[in-house]
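**Q** sequence first, then the predicted structure:
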Amino acid sequence: MSRERRLVEAFVQLADSLVEEYDPVDVVQELLDRAVDLLPVDTAAVLLAGEDGELKVLASTSEATRWLELLQIQAQDGPCVQSYRDSEQVIVEDLEEARDRWPAFAKQALLEGFQSVYALPLRLRADRVGALNLFSTGEGNMTEDDLLVGQALADIASIAILQARLLAGHRTVNGQLQSALQSRVVIEQAKGILAAHGDLDPETAFDALRGYARNTRGRLPDLARAVVDRTIDVSKILDRRP
């Protein structure tokens, strides 16, 4: 399927998800999957700002990316944090050249194998929501068209979050965020179980868990809970690894 066709399908599906009642966390996770598929990047994550402006990791496509986001939140510095603060795109095409600007982040990102990062603001007019962050293991090769697609995806995420806040109130959305963060704990537990059973490293265990959820059209938190509660045979997940 051509990239143009995949792009159309992505926007149609994401738009459809905003018509009826939806979970913004699920929409953002789907958006991240689409971003990795459509753009020349390897992983993606979204930072979301709470009512107090404090940033949290809402969703990510890999544990390495999630760790890098947490590192930036802790340091209160980095391209993704800066994109949120300035409400502007931050483009780092070669992380080697960012060692002086963001020493801790650049060092860890390079150790994780990344060479470039693109941070795109989640915003709608005066409302700052967070940032969509795209990581690549190669030096930056995003075209202007790629950046337009990336920003369009970021705009959809902004609309999904702001619309949910408008319809349900901040308390409900914050509750969903808290639920997502609590789900992360369960996912970590499930990842550990899979790693132990399959003699896998944590990243491979997470990929297996996420891949099974996607292939069976299930939700990652629900599958993780099933693994932890022993209501699913973990060999089913391990056997379906690519």
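**A** Nice, thanks for sending it over.
**Q** when you work out contacts or count neighbours from here on, use the C-alpha atoms and nothing else.
**A** Noted.
**Q** for the longest helix along the chain, packing partners?
**A** In the chain, taking DSSP state H as the definition, the longest helix is helix 170-198. In terms of contacts (3 or more C-alpha pairs under 8 Å, 6 or more residues apart in numbering; DSSP states H and E), helix 170-198 is packed against helix 24-38, strand 55-60, helix 144-168, helix 202-215, helix 220-228, helix 234-239.
**Q** A further structure is provided below for comparison with the first:
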Amino acid sequence: MTGMARERRMAEIFVEVADSLVEDFDVIDLLHRLSERCVELLDVSAAGILLANAQGELRIIAASDERTRLLELFALQHDQGPCVECYRTGAARTNIELTRPEPADGRPHFAARARETGYVNTHALPLRLRSRVIGALNLFQTAPHRLGDDDIALAQALADVATIAVLQQRTLEQSQVENSQLEAALTSRVLVEQAKGVLAERWNTSVDDAFAAFRSYARARHLRLSELAARIVSGDFDTADIPVPATVSPEDRRG
């Protein structure tokens, strides 16, 4: 992407996000889109957004894709990894070379898993509003190319947008409201994970394909992902209404 095309795309993305920040917007879907935009705009292969729960433990809330190994890598950071350090200190951790022995100190399992998954560099940017940090944006690269200052600044801007989306532009003084919003977002993610599993099992397909079909159906009908997921998990929705992914053959479909 040329410099001018990239700047134009950046403007379009920030307008897209601003248009999404309306009353009663779907925060889970917006965070997934922000993760995908990180991969589109930055020289990275994967992105994920992690939020801290009431106990201060990081949990994955959205990712640029839903590959199981990638999600496991994000999930591993509840107790170790750059995102944990970023969340605890409020400072960005960028251009960490996972192939060097140094990063293994204090996070051996994370570094080893990242290398196994094919990543050589990682970055963590804080989700921060004023002095409060609520999570982190995690970026991974499969090529040994350092992100420059401009890319890091853009990544932080996207992380700031994610923060605003989660807090729904509330002030940090409203701590009870803020904690409620964080817990609601994390609960929504759990419901979406369960619905993905139901659909993947029912269609005998990958969770990636199941999530894509689920998300496409919800968007087309202006449904919140969490609300549709809750109906699927409770059995209060006929999943036959969702178009089966083209990758699933009729004989593989399960009733």
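**A** Great, that's in hand. Note that the coordinates shown come from a computational prediction; the quantities given were computed from them, not determined experimentally.
**Q** distance from the chain centre to the longest helix of structure 1, please.
**A** Centroid displacement of helix 170-198 of structure 1 relative to its chain, using C-alpha atoms, centre = their mean, to the nearest Å, is 14 Å.
**Q** now it on structure 2. Mean distance?
**A** Following superposition, helix 170-198 of structure 1 is found to deviate from structure 2 by 3.3 Å on average (mean C-alpha distance after the TM-score superposition for structure 1).
**Q** buried stuff in that helix?
**A** Within helix 170-198 of structure 1, the residues that qualify as buried are 170, 173, 176-177, 180-181, 183-184, 186-195, 198, counting by 16 or more other C-alpha atoms under 10 Å.
**Q** got it, and stretch 200-220 of structure 1?
**A** 200, 202, 204-213, 220.
**Q** could you find the closest non-adjacent residue to the counterpart of residue 187 of structure 1 in structure 2?
**A** Residue pairing (TM-score structural alignment): residue 187 of structure 1 is matched to residue 192 of structure 2. In space, and not counting its chain neighbours, residue 192 of structure 2 is closest to residue 229: 5.3 Å by C-alpha to C-alpha, 6 or more residues apart in numbering.
**Q** for the counterpart of residue 89 of structure 1 in structure 2, grab the count of nearby residues.
**A** With TM-score structural alignment as the criterion, the equivalent of residue 89 of structure 1 in structure 2 is residue 92. By the criterion of other C-alpha atoms under 10 Å, residue 92 of structure 2 has 20 neighbours.
**Q** is the spatially closest residue to residue 92 of structure 2 that is not a sequence neighbour in a helix, a strand, or coil?
**A** Using C-alpha to C-alpha, 6+ apart and skipping the chain neighbours, the partner closest in space to residue 92 of structure 2 is residue 125 (4.6 Å). Three-state assignment for residue 125 of structure 2 (DSSP: H, G, I helix; E, B strand; the rest coil): strand.
**Q** in structure 1, what residue corresponds to residue 125 of structure 2?
**A** Aligning on TM-score structural alignment places residue 125 of structure 2 opposite residue 120 in structure 1.
**Q** any idea how far its match lies from residue 204 of structure 1?
**A** 28 Å (C-alpha to C-alpha, to the nearest Å).
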